[in-house]
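**Student:** My questions are about this predicted structure, shown below with the sequence.
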Amino acid sequence: MNGVDATVVAEGLRKTFAAPDGGVLRAVDEMTMRVRAGELTALVGPDGAGKTTLLRMMAGLLKPDAGRLRVLGFDVAKHPQAVQDRISYMPQRFGLYEDLSVRENLDLYADLHGVPPGIRRERFARMLEMTDLARFVDRPAGKLSGGMKQKLGLACTLVRSPDLLLLDEPSVGVDPLSRRELWKIVQQLVDDENLSVIVSTAYMDEAERCARIFVMHAGRLLAEGMPAALRERARGLAFTAAPPAGTPARDLQARLIDADALIVDAVPRGGTVNFIRQPQADDRALGELLGDVDCRPRGEELEDAFMMLLRQQKVARAAASPEPAEPSPRAGAHGGPKSDGADAPVIVVRDLVRKFGDFTAVASTSFEVVRGEIFGLLGPNGAGKTTTFRMLCGLLPATSGHLEVAGVNLRTARAEARRRIGYVAQKFALYGNLTVRENLEFFGGAYRLRGNALRRRVAAVIERFGLDPSAISGLLPGGYKQRLAMAAGLLHEPEILFLDEPTSGIDPLARRSFWRTITALAQDGVTVIVTTHFMEEAEYCDRIAIQDGGRMLALGTPQAVRAQAGGDAGTDMNSAFIAIVEQGRAANRGAVAGAGA
């Protein structure tokens, strides 16, 4: 380490990019920070905060426009290669070669880094043991689950032993079990090798694991400190509220979060609602808002402090440059309230099976979804939920079983069913150089909307989602890009909306807004099928299904699923999910062992 006590020292660091509208985007703006050696450090912040740009400058891949940046004692602008020789960097989209095996990918990256054969053998053995990939060394990377791919990417990043490891949101799109395994590996490296790690993350529970946290917003540093010190910002302001019997937690959450003069943030959690009151909130007004709701104090969390910082920054920016108020999601732009037939199933799945050769991806799955229901499809990477999702959308035929969507049998009339559904993919194909209106007109044309019908629908979704029709789509913040994706998916007024990990990679503030929109859609009679790896989001659903290994492990309300997990695991959905999957895998191993006896 050359005796340096800091891995990174930045002073007045700035990086700008030319924006498509001819302006200048300040990705990192006058950043000053000091990252200590031998620690696990987190960068957190909303979309567009500058986290990735900062990491790329640390890695010597981008040159600062102004200021000074020293990494491992080297001036990165003058000696980028000296820095790159001693660090490892895992970007969000790590470049695995999917037609190469696990071992061949490791060999390729070892060749690129010039790792000698002796060191290579020892390093490979350690990485394969830590990532639990030793059993899969001959499997093509393209055949691995999402979580296993991330672990392989981390192993390839670490084929040599670096002085500094940079990780750019390594667990985005990864299920809770795989996230836990990834963080176990990282923590082991910090403990065993005294490795310095800087990680950007959208998960506050991950940031909580770090020794120090830097909170970023719009390229600037909002706050820094140890997790405990940052949590202090929310001391005495954190509460939990139990909704009245028969009232979904998401309805109470919507009521609280709309009262932004009194409430900083509110989110469903374990059947209740965790909220943060505004420091200067009037007690009488707060009491009127809560009414007869049972409310009690709780311990403050890091996410509470993070949401307070984001809200304060949002208010400050609005005061500095006033913009039209963000509209609340509203009903009426789709087709009116639920009908009396709300309890009739609009999706019917019976004994659904999908095989790929000898491999069974989905094994005899059955469930129903009624109109206006929010139904969550959850499971670890490789569980079969994406295959189930694609069959429901009519994108993949079933091997056997009955599948009915919007009253249409998908085995005999897939094209007709697809006209009655909307689909928002995880990576929505926006045309970044087109305006919001131009994107919507393009997608409306793809749905065969023309003339007055197209103009009416474009105007309706622009109003509903609070979009600026003249805004360049590529310059929209992540949350607004997701709104535009939703608007495009609803242009043809579908009865059912499929959302495939819609909030992956977007910050908590944007996720709150997104789920308010989904709740409003359900109240309007739209049936919503959603996949997600954020277990807190399962609390917004009327019912959820948990799959693993192609089998259904749990099906019911969030409360019922938490109860199925039992014990302490039933206190929150993240713990319940992990417990149910682990119980299912243990039972399956026992059944296999019994059959072989």
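**Tutor:** Good, I have the coordinates.

**Student:** switch to C-alpha atoms for all contacts and neighbour counts from now on
**Tutor:** Fine.

**Student:** residues in contact with the closest residue to residue 244 other than its chain neighbours?
**Tutor:** Among residues not flanking residue 244 along the chain, residue 293 sits closest, at 6.4 Å (Cα to Cα, 6 or more residues apart in numbering). Residues in contact with residue 293 (Cα atoms under 8 Å, 6 or more residues apart in numbering) are 241, 242, 243, 244.

**Student:** hang on, residue 465 packs against residue 482?
**Tutor:** No. Counting by Cα atoms under 8 Å, residue 465 stays clear of residue 482, with 10.1 Å between them.

**Student:** more crowded one of those two?
**Tutor:** residue 482 (24 against 21; other Cα atoms under 10 Å).

**Student:** follow-up on the earlier one: of the contacts of residue 293, just say which sits nearest to residue 309.
**Tutor:** Relative to residue 309, the closest of the contacts of residue 293 is residue 241; by Cα to Cα it sits at 22.2 Å.

**Student:** three-state assignment of that closest one?
**Tutor:** strand (DSSP: H, G, I helix; E, B strand; the rest coil).

**Student:** Return the residues in contact with the residue nearest to it when sequence neighbours are not counted.
**Tutor:** Once flanking residues are discounted, residue 241 sits nearest to residue 295: 4.3 Å by Cα to Cα, 6+ apart. By Cα under 8 Å, 6+ apart, residue 295 lies in contact with 239, 240, 241, 242.

**Student:** this is the other structure I want to compare:
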Amino acid sequence: MPPATNPLALEIAGLSKRFSLDKRQVTALDGISARTKAGLVTGLIGPDGAGKTTLMRLIAGLLRADAGAIRVFGVDVGASPLAVQGMLSYMPQRFGLYEDLTVSENLTLYADLQGVPRAQRAAQFATLLEMTGMARFTSRLAGKLSGGMKQKLGLACTLIRAPRLLLLDEPTVGVDPVSRRELWHIVDHLVRGSGMSVLVSTAYLDEAERCDEVLLLHEGRLIGEGQPGNFTAAMAGRSFLVRTPALSKRAAQALLAAQPGVADALIQGEAVRLVMASARAPDFVGVPRLGEASIVPVAPRFEDRFVDLLKQTAPTPATAPAPRAAASEPGTRVIEVEHLSKLFGAFRAVDDISFTVRRGEIFGLLGANGAGKSTTFRMLCGLLPASEGTLRVAGFDLRRAAAPARARLGYMAQKFSLYGDLSVLQNLRFFSAAYRLSGARQAARIGWALEEFELRQVQGATARDLPLGFKQRLALACALMHEPDILFLDEPTSGVDPLARREFWQRINALAEAGVTVLVTTHFMDEAEYCDHLVIMAQGRILAAGSSEELKQAASGPAAPDPTMEDAFIALIEADTRRGAAA
């Protein structure tokens, strides 16, 4: 780490910013003061609506503060915004690539916009393309790149003019673990190699542990700052792994989370990772079905402290009541895929895959960006015809009876797909009507959604203006309006903070326990632990299948005796890449 004598990159003093939203005043930032040193990676961590993006835009001089001041390398942003903008580069959440231009043409366009002299461009482009691994794709259209490649191209365009300070607003949202690791290698190279200062916001708390220092935001206030290791150390003696042979992992998690003194409970493989509210070992003697539990201390994580701090001020999320039970019996095959393929011209997006899903299971489809997961989902939902193979969903052959099958399905798309110009209530009315609900039945389901997803207080707000966590709640509520037997979730928690993800999975676990079958894709490898069975895809094919414990065990070895699910995923993808390169 650079020495403590580093000059300051950022000085933030008494910073406040308010917005008018839906005829009310919203405080995005409330008197924040902080300092970050030059030559470090500083993580900006906080739940949805904490004020992270607002702070980034204020630093970049794109917004004007209501009170307070920001200085970038000693220059006041309010007094000299153009001078500050000359020292920094900003990559927002939705970086504006031009999808009809090639990789090379996007770089040239941004070089023109940044005024990079033509004599310097060839060397700069070569450096950026080599650093991001994009040198082989200069003639490919940006719209044809995978999500991870788009993010790397966006970063390259941001770095066309090398800044002293780089602002990255959640650069790894929606990209797979391999691409996330590659992006962090780039950031490490920039900071360690050239001394660049970086401020990065992220929803992945394992990424916070990569930072030199972190700023924790919640509801517009700074609730903590310092080195990640200091936050983790504060949780010593409070983390445990609990195994309950008499209970399913979902039932165990729900029961453990309700016990006094428990701050957090997460499914991890076939066990539950427990965080206590204080440094004491859990004692479940005399608690029905928990008395025989195996309890083993484990090392704390940064996420433990983050969630612990937030839960001191945030209410405990409610669990949605279970929908009606599905018609089939437990263990019944409700999804059967045999030799499924999808061709787009000569390109095989999905290549001869087969798997089975039973009633009440949570089944995970994992894979790198462009692996074929979303294409598989769309075929299973009847939204995209299969080129080859057989699909049976809820007893219906999708190649012959797609409409009856769709009536039994709920679908939550990868991108927020509701109507942004409609209010929360109008979206609920529209989707309930689309599912052919009317009269008292429609009114009852809308009332259920408003209460159980805590949407009543924002029912008049337009969907576009909702924080991401509320958008997710609304999308899930709309998918459940007709009480489906099978629920498809395509990367449902992308960009959502840890508390909102916990709330989401609490609801999904309750649905699965009630007999609803759930298929999910996710880039959060800790969420793969919630799945009963997993399939990992690459280039349209299935690389591996099994439970999370089985996949982790297969990836274990002398170099990684106790791999995480992310370690197992990356090992499989990299091994497949090496095989492809050798072929």
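**Tutor:** Yep, that arrived. Predicted, not measured: the structure shown is a model, and the values here were computed from it.

**Student:** returning to that earlier point: which residue in the second structure lines up with the residue nearest to residue 244 of the first structure?
**Tutor:** The equivalent of residue 293 of the first structure in the second structure is residue 293 (alignment by TM-score structural alignment).

**Student:** Likewise for residue 526 of the first structure?
**Tutor:** Match for residue 526 of the first structure (TM-score structural alignment): residue 516.

**Student:** and its match, how many neighbours?
**Tutor:** 27.

**Student:** just checking, it touches residue 359?
**Tutor:** Yes. Here residue 516 of the second structure reaches residue 359: they are 6.6 Å apart, a contact under Cα under 8 Å.

**Student:** distance of the match of residue 293 of the first structure from residue 513 of the second structure?
**Tutor:** 21 Å (Cα to Cα, to the nearest Å).

**Student:** which SS class is residue 544 of the second structure?
**Tutor:** strand.

**Student:** Quick check: closest non-adjacent residue to it.
**Tutor:** Residue 544 of the second structure sits nearest to residue 536 (Cα to Cα, 6+ apart), 5.4 Å away.

**Student:** In contact with the nearest residue to residue 194 of the first structure once chain neighbours are set aside, which residues?
**Tutor:** Counting by Cα to Cα, 6+ apart, residue 38 is the residue found nearest to residue 194 of the first structure once chain neighbours are left out, at 5.2 Å. Going by Cα under 8 Å, 6+ apart, residue 38 of the first structure touches 190, 194, 195, 196, 197.

**Student:** Same question for residue 32 of the second structure.
**Tutor:** 12, 13, 14, 15, 16, 220, 221, 222.

**Student:** quick one: which of those residues is nearest to residue 400 of the second structure?
**Tutor:** residue 220 (53.0 Å).

**Student:** How much space separates the closest residue to the closest one other than its chain neighbours from residue 69 of the second structure?
**Tutor:** Closest residue to residue 220 of the second structure apart from its sequence neighbours, by Cα to Cα, 6+ apart: residue 29 at 4.0 Å. Using Cα to Cα, we find residue 29 of the second structure at a distance of 12 Å from residue 69 of the second structure.

**Student:** Now do the SS call for the residue nearest in space to the middle of the second structure.
**Tutor:** The centroid of the second structure falls nearest to residue 494 when counting by Cα atoms, centre = their mean (3.0 Å). Classification of residue 494 of the second structure by three-state DSSP places it in coil.

**Student:** which residue lines up with it in the first structure?
**Tutor:** Checking TM-score structural alignment: residue 494 of the second structure goes with residue 504.

**Student:** Go ahead and confirm that match touches residue 174.
**Tutor:** No. Between residue 504 of the first structure and residue 174 there is no contact under Cα under 8 Å: 9.2 Å.

**Student:** Name the residues contacting each of those two.
**Tutor:** Joint contacts of residue 504 of the first structure and residue 174 (Cα under 8 Å, 6+ apart) are residue 533.

**Student:** now do the same end-to-end measure for stretch 79-88 of the second structure.
**Tutor:** 16 Å.

**Student:** Sorry, wrong one. I was asking about stretch 65-77 of the second structure.
**Tutor:** 10 Å.

**Student:** Could you tell me which residues make contact with residue 137 of the second structure?
**Tutor:** Contacts of residue 137 of the second structure (Cα under 8 Å, 6+ apart): residue 103.

**Student:** Check the one 4 residues further on too.
**Tutor:** When contacts are counted by Cα under 8 Å, 6+ apart, residue 141 of the second structure touches 99, 100, 101, 102, 103.
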